[in-house]
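**Student:** Sequence first, then the predicted structure, then my questions.
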Amino acid sequence: MVNSGLHTTLSMKGSIISWLLLAISTISIFYDVAATSASVECLGADQRSLLLELRDSLVFNTSLSTKLVRWGRSASSWSGVTCEDGLVVGLDLSKEWISGGIDRSSSLFRLKFLRSLNLAFNDFNSSAIPSGLANQPIGISQLVLCQIWRADSGRAIAPDQATWRSLKLEKPSLRSLIGDMGELRELYLDGANMSVEGSEWCEALSSSVPKLEVLSMNDCSLSGPIDASLLSLANLSVIRLHLNNLSTTVPSILANFSSLKILSLHECGLQGEFPQKSSRYKHFGALTYHLTNFFSLSGSIPSSMENLSELTYLDLSWNNLIGSLPSYGASRNLTFINLSNNALTGQITSVGWENFLNLEYLELGYNSLEGDIPPTLFTLPCLKHIWLSNNRFSGQLIINPNVSLYGLADLDLGSNLLQGLIPPWIWKLRNLRYLNLSSNIFEDLETPLRNLTSTLKVVDLHSNMLRGNMLPLPSQPAYLDFSSNNITSVIPDNIGDYLSSSTVFFSLSKNNFHGSIPKSICKAAYSIYLEVLDLSHNLLNGTIPDCLMKSSLKVLNLRNNCLSGNIPQNIPTTCALKTLDLSENLLQGHIPLSLANCTTLEILNIGNNQIEGTFPCHFMAISSLRVLILRSNKLHGEIGCAHRPCTWQMLQIIDLSSNDLSGALPTSLLASWEAMKASVDFDQLHYELNLTNSYYQDTVSGTFKGVELELVKILAIFTSIDFSSNRFEGPIPYTLRDLKSLYFLNLSHNAISGSIPPILGNLHQLESLDLSWNLLNGTIPAQLANLDFLSFLNLSNNQLVGSIPDNRHFLTFSESAFERNLGLCGLPLNKSCSVARNRTEEAVDDGNNDDSKKKWFFLGIPLGFVVGFWIFCGPLVFIQSWRFAYYRFWDKVLFRH
């Protein structure tokens, strides 16, 4: 299943960012064109010489550069350069893939008339900020050295997914760097490593750059608190200090900046309650208020904030805010509201939503809001993004059919208590791209769906109570999840026509779909887009289409159906599968040798089928394998893979239970499982989709602690070995001692003999140990009492003797864990070890005196049986009249009335 709510935020938020990046890139292009045209007219010869000298001194990637690489080729090739009267006044070298540092003798510092410098998004590899910058002219008004950060998301706007390493501020210090820049208006030092205290950086700014209007020092290792000296910067309109460690309460002095329009302090360690006095906000104008703090701010949202008539942007997400929503009656200019991930309660119908004529973005998810969702919300003229998931909203989604619908693009109402029918007006939203109605109580679609808009990319309806046979299938979907409903239908024959062009994820899991898998599914399977196909937990029959094993799929889950026949053969070397689950079907035949071509497999589950043959040693070539489940099949023979080197160093779960495997336990194989020897990360096993913030969650079923369970989230730390219900024999291998990260070990129902090795006491992470129904003898090692995490133990039905370890931990196990070991005594068994010992000694003494009598007694038993048998049966065999009389006697007994 795919992680909904948080997981299915998916591509739409990513799309918003993508559009913003496109817009920024477009602006940059126009800026470059303008700068180029200016340079053609006014760039002097001496300035061109300095620029060429600067280019030659820098190390940059010529294949990715768009500015430096073109300098000097023609009179119009000076991209990123702004000039006036023949002098360079602006230089933008951002995103130029410059690496290393800038030499202090660089010609950059001889551009004496520079007023704007932008070196953002380059790889300075933690180089020191060059001291020559301190010698720049006093006229410089804009200095951008590091990443530019988005105030609404807290993320740097990077040109791609590369890791951008920033500058260090050591020498010069902040004060010496900006000391002669009295005309500086904008300062961007985001990501520079400063490690300075609040009083130091506040005083340096206040004394050196009195005309500063934009202060952006995100993620600079600044400490707090914010000093009052910062108040002297009266012109500040933008303050961005997020991702620092200010460790203070919400700074009240910020309310005294009369020109402040953007305030971003999220993830700064701010604490305490939100300031409630209205005077705190009397100077705030068109303020973008961004105080995301990740569980720091508490208390309620002050009612005085309702009076901020010019407020346009409000983000108080990821805090501990309580109470109800303010009405914001006067805040009609709000375009952005994000109060998600708090503890807000109450209804939202009291808010005058009809007044929010400029609202574009509303996110209230992950709170405890309840009641109806007001219909006016869906008809606001500018609202494009509604995220209300993970609350307690109930009722039905009903609006006046005569009301005009606007350009809603994203609608997320997942994980609420909404019920009834999914209304038809949702499908009439012609700009809708993202729809999440999952984890509610919707029962059906109100009208049949035809010709859905091509803009709809994501439809997530999983975990409802939908019935019937109608599926909403947009013409070009990217993500479709109808899992965990009550849909009773066959899969449409033309399903491949909908999935072939752009679909990445398609799930019908946990419904009542029946019939065969349509052949048209091959169109989607051969597509380069489809990554996940999940048809598990249905009533599908027939065979598995060969195309599914020859596709570009990353995840194929057909578990728990009625599929029959063989696993498709001739799997190509291009197999890209990471997860293959064919378990709980009626599959027969052998495991195909060509399955070893799927060299990227991490999870392989063919359990609970009727597969025959021997252990698949050819899987040894799959080095990425982490989960192997072959339980409940008809595999036989020994695990004799000594001729093949094992590469399963990442293996963490193996289940071979309920087969007919025999021979000794595979000692060398056990020794090669490195992932069970050392601690690993806590990441879950899942497949990351090529959609923003979404993944496919793998699941595994098995017997854990004696109970059949399904693991919905498989942590990478989880390790398990289950060889139970086979015919393994011989001793428990000593190589088990190295598997110190093993959590579950089940060797029950075999013919394993010998004693329990004390080295099992070294498996300190072990939570479950089942050695029952074997031929184990000897005593229970006292070392097992050292397993502090052991919560399930079963040693029953063996030949163990002696006393059960007298340990408080062992007293927590029930009597059934030790029963049917005739030689065991002590708690929790109701057998005293002293009584058992006395009886044993008496038996030994009597045996010494009467050995010969006992010998003849036991020898006489079979002899007497043989003699008695022939005395009675001999006449019946050799005397015919006796035999007829015997038959007549039983006829009267059996057939009399």
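**Tutor:** In hand now; what should we look at?

**Student:** For the rest of this, base every contact and every neighbour count on C-alpha atoms.
**Tutor:** Noted.

**Student:** show me what contacts the closest residue to residue 356 other than its chain neighbours?
**Tutor:** In this structure, residue 356 finds its nearest non-sequential neighbour in residue 332, 5.2 Å apart by C-alpha to C-alpha, 6 or more residues apart in numbering. For residue 332, the contacting residues are 309-310, 355-358, by C-alpha atoms under 8 Å, 6 or more residues apart in numbering.

**Student:** Compare the residues you listed and tell me which is most surrounded.
**Tutor:** Among the contacts of residue 332, the one with the most neighbours (other C-alpha atoms under 10 Å) is residue 356, at 22 neighbours.

**Student:** what's stretch 531-539 in contact with?
**Tutor:** Outside stretch 531-539, the residues that reach it (C-alpha under 8 Å, 6+ apart) are 504-515, 552-562, 689, 696.

**Student:** ok, second structure coming up, stack it against the first:
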Amino acid sequence: MSKITPASPEIHFYTIFLFFLLTFSSCAASQPHDEEQTILLKLKQHWKSPPSINHWTPSNSSHCSWPGITCTNGSVTGISLPDKNITGTIPPFICHLKHLTAIDLNSNYIPGKFPTILYNCSNLQYLDLAMNNFVGKIPDDVDRMARLKYLILGANNFSGDVPKAIGRFPSLQFLSLVQNEFNSGSFPPEIGNLSNLEVLQLAYNRFVPSAIPENFTRLKKLKELWMTKSNLIGEIPEMVGDMPALEHLDLAMNNLSGKIPSGLFRLKNLTELYLFWNRLSGEIPHVVEALNLAAIDLSSNNLTGTIPDDFGKLTKLTGLVLYFNQLSGQIPESIGRIPTLKDVRLFSNNFSGEVPPDFGRYSMLEAFEVPDNQLTGRLPEHLCAGGKLLGVVAFDNKLTGELPKWLGNCSSLLTVMIYNNGFSGNIPGGLWSSLNLKSLMLSNNSFSGELPNKLAWNLSRLEISNNKFSGKIPCSICNANSLELLDLSYNRLTGMIPQWLGNLSNNLLVLDLRMNNFHGTIPGTFARGNRLRNLGLNGNHLEGLLPQSLINCQNLEVLDLGNNKIHDRFPNWLDTLPALHILILRSNRFHGSIGDSKTRFPFPKLRIVDLSHNEFSGFLPTNYFTNLKAMMNMDEEEKGERRYMGDGYYRDSVTVTVKGTTIVLVKILTIFTTIDLSNNKFQGVIPKFIGNLNSLRVLNLSHNILTGHMPPSLGNLRLIESLDLSSNKLNGVIPVQLVSLTFLEVLNLSNNHLVGPIPHGNQFDTFENNSYSENLGLCGFPLSKKCGDHNRPLIQEEDNFEFVDGFGWKAVSMGYGCGVVFGLATGYLIFLTGRPKWFVRMVEGSRHKKSKRLNKSARRQGGRRN
């Protein structure tokens, strides 16, 4: 063993000197405890002591134990106060905390411009000011915070350009500028110089349309690139496949085009790929090395071809979302065997064939959505094998057969939407009463049997229309207190409508019982404050009077009672319903005159009214015509967007007569307007006020007893597409103002007493003989009867029609000429003879007779007074 030699005195001296030097340096580097506490208390006062920092109080414990404060070696290095209701500015003295490296003030209420006072925080490495109220530009010298590694400025109102200085942070690892108002520039290519950058978030901004800078592909350490809705155009650079660290790529909701680069599927670390809502085309690339992919969303593009069979290699895949494309072929069987698969959404494509039978057998499937395809065969037997299936959505396919029994045993189900298929047979008993089921939509199949005696207690939507269900409405429905939509229409249900259904209107939005075999009266139990928006009872055998309790349905938008046996007068009391858009009373036994409304603004939103095929009489309801505001001055396309009645909760549908044909409007455009009063006993003239309804699309007054002239104001119906005034007793000429109706497709004026020439021009040159048949006085194209000069049309003015029943200018001119000649001859005779006795006797005798009649009349009046 060697001997340890004692250290020399010189070594001891240097060791002691070095110890004191290090100790002195440490003390010099530390900021006094009291000074830091004073700064923090001053900060608390500046921010007006929000509750989150009320615990910042002087005490025996160190301020390093205060909420939101982090210390290292006894010095404050971090302030973290996210979502603490802090208001006001960031004060300059915050940088007096000399060792401060991190500031997190996310989700507060700090207004103003970017706080350049933070340039004085020389050690700052982490800065999170997201979700505040900052405005203006990010300064061009923001890189003065040279040590920053994290810069998070998302969800503010920064605008202008992203400064080039953003690309001059040598240590920056995390950059987030999401959800601001950058709108005058594109992405600075200098970002590609951030060689240490791992996360780049530029999503939800309004950059000028720009391609993805190829400089970005130099970010070899980048793990996350998030650029959703950033106004990207052009193609995805192929070189994106040369970013080896990339794990999360989100370029969704842009205008990217071209093919998906095959290099993306070579990225070994890629786990999430989101390219939805672009204009990408071509086929989906084959999987090469991206075997770690867990989520793929390529929906809402123009992709074609098939799903690559090697997607089955993605053994970590949890979500496959490919809806709204043009993909075709069969769904690969290999996908059904992926053990991690939870979410499958393939709807609105052209997939055909059967769903692979192994779907769900090996996985914990939660969502299975394949609607709007061409799929055939039956539902797979194992979709609920994992016991976590939340929804089966397979509507608009060609699926057939009976429903599998597992549907009745899958207690996790929330939604079953399999309408518009070819299913048949009975519904598995357990499905009706499934424990968690909220939505059951089975319409447009061939299901049969009776409705169940037990129904899921929290069911909110039950749609079974267009099937072959029979029997009565069971009381199980009255216990479904959560039910908001009940559609039993187009079945074979019988019996009376239970009175308790009216009580359900407290929750119900839609009650649709159309086209069944119900009889009896309409329930009269609609309570005040109910939520009912659609009541459809069309096509049954209901009779009696309308229940007055309907007046309690103040949210009612659609009331369809057509094709029943209701025997009542017109329900004027309905004109106070503020939301009523559609009123269908056709083909009943309503009678009497409609009369005038006592309401100041009756039917304020009524757009579709059908009272046809009843026994109404009297004059047309002029008072209503003048107040149908929803049929006046309506924007033709409502800001260019097509919207339908019931959007958001139910697509309303009604049966109407349009252009001479009875059709079912499966979806009702909010701009569609119609008045159908045909096949009644209305009499009198067509009121000129009807011309104020300039947004009217269809007007049918046929098969009544209307007389008088067609008002020229009909020419104001600028959007009219179908006008039927046939089978009345109208006379006079066809107003030339109708030529201006350029949307008019169907015109029927047959079986009237119209005369004169048929107007020419625009749509009138397209109508055929049957538009004018049985009007013996009409002439001109397209009729074979030619018009003479005496039939030359005259421009009409409101309340000043031409001449009645065939009197033209020729007849008037003849009368006028004869009168002039007779007058001149008589004057000449008087001049020659002075005062002919025969003329005096004729005039004075007439005057004497008139005087005697007036005297007798006066005596009679005087006698009555006495």
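**Tutor:** Looks like it arrived, so ask away. What you are looking at is a predicted structure, and each value in this text was computed from that prediction instead of being measured.

**Student:** Tell me the counterpart of the residue nearest to residue 356 of the first structure in the second structure.
**Tutor:** Matched to the second structure by TM-score structural alignment, residue 332 of the first structure sits across from residue 291.

**Student:** now residue 720 of the first structure
**Tutor:** Match for residue 720 of the first structure (TM-score structural alignment): residue 674.

**Student:** Next, work out how far apart that match and residue 250 of the second structure are.
**Tutor:** Separation of residue 674 of the second structure from residue 250 of the second structure (C-alpha to C-alpha, to the nearest Å): 48 Å.

**Student:** out of the two, which sits in the more crowded spot?
**Tutor:** Using other C-alpha under 10 Å, the more surrounded residue of residue 674 of the second structure and residue 250 is residue 674, with 24 against 19.

**Student:** So the more buried one is in contact with residue 698, correct?
**Tutor:** Yes. With contacts counted by C-alpha atoms under 8 Å, residue 674 of the second structure reaches residue 698, the gap being 4.5 Å.

**Student:** which one is the alignment partner in the first structure of residue 561 of the second structure nearest to, not counting chain neighbours?
**Tutor:** Aligned counterpart of residue 561 of the second structure in the first structure: residue 606 (TM-score structural alignment). Residue nearest to residue 606 of the first structure in three dimensions, not counting chain neighbours: residue 583, with 4.5 Å by C-alpha to C-alpha, 6+ apart.

**Student:** tell me the SS of that neighbour?
**Tutor:** Put simply, residue 583 of the first structure is coil when judged by DSSP: H, G, I helix; E, B strand; the rest coil.

**Student:** aligned partner of it in the second structure?
**Tutor:** So, by TM-score structural alignment, residue 583 of the first structure is matched to residue 538.

**Student:** who's in contact with its match?
**Tutor:** Residue 538 of the second structure makes contact with 513-515, 560-564, according to C-alpha under 8 Å, 6+ apart.

**Student:** just the helices in the stretch 401-550 of the first structure please.
**Tutor:** Using DSSP state H, counting those that start in this stretch, the helices of the stretch 401-550 of the first structure run over 495-499, 521-525.

**Student:** Contact partners for residue 645 of the second structure?
**Tutor:** 651-652, 667-670.

**Student:** go with 7 Å
**Tutor:** By C-alpha atoms under 7 Å, 6 or more residues apart in numbering, the contact set of residue 645 of the second structure is 651-652, 668-670.

**Student:** Where do the strands of the stretch 151-300 of the first structure begin and end?
**Tutor:** Ranges of strands in the stretch 151-300 of the first structure, per DSSP state E, counting those that start in this stretch, are 186-188, 214-216, 238-240, 262-264, 272-273, 288-290, 297-300.

**Student:** tell me what the fifth one is packed against?
**Tutor:** Just to be clear, that refers to strand 272-273 of the first structure. With contacts taken as 3 or more C-alpha pairs under 7 Å, 6 or more residues apart in numbering; DSSP states H and E, strand 272-273 of the first structure sits against strand 297-300.

**Student:** so after the strand it packs on, what's the next helix or strand?
**Tutor:** Using DSSP states H and E, the helix or strand that follows strand 297-300 of the first structure in sequence is strand 313-315.

**Student:** Can you state the mean residue-to-residue distance of that next one versus the second structure?
**Tutor:** Aligned to the second structure and superposed, strand 313-315 of the first structure gives a mean residue distance of 1.2 Å (mean C-alpha distance after the TM-score superposition for the first structure).
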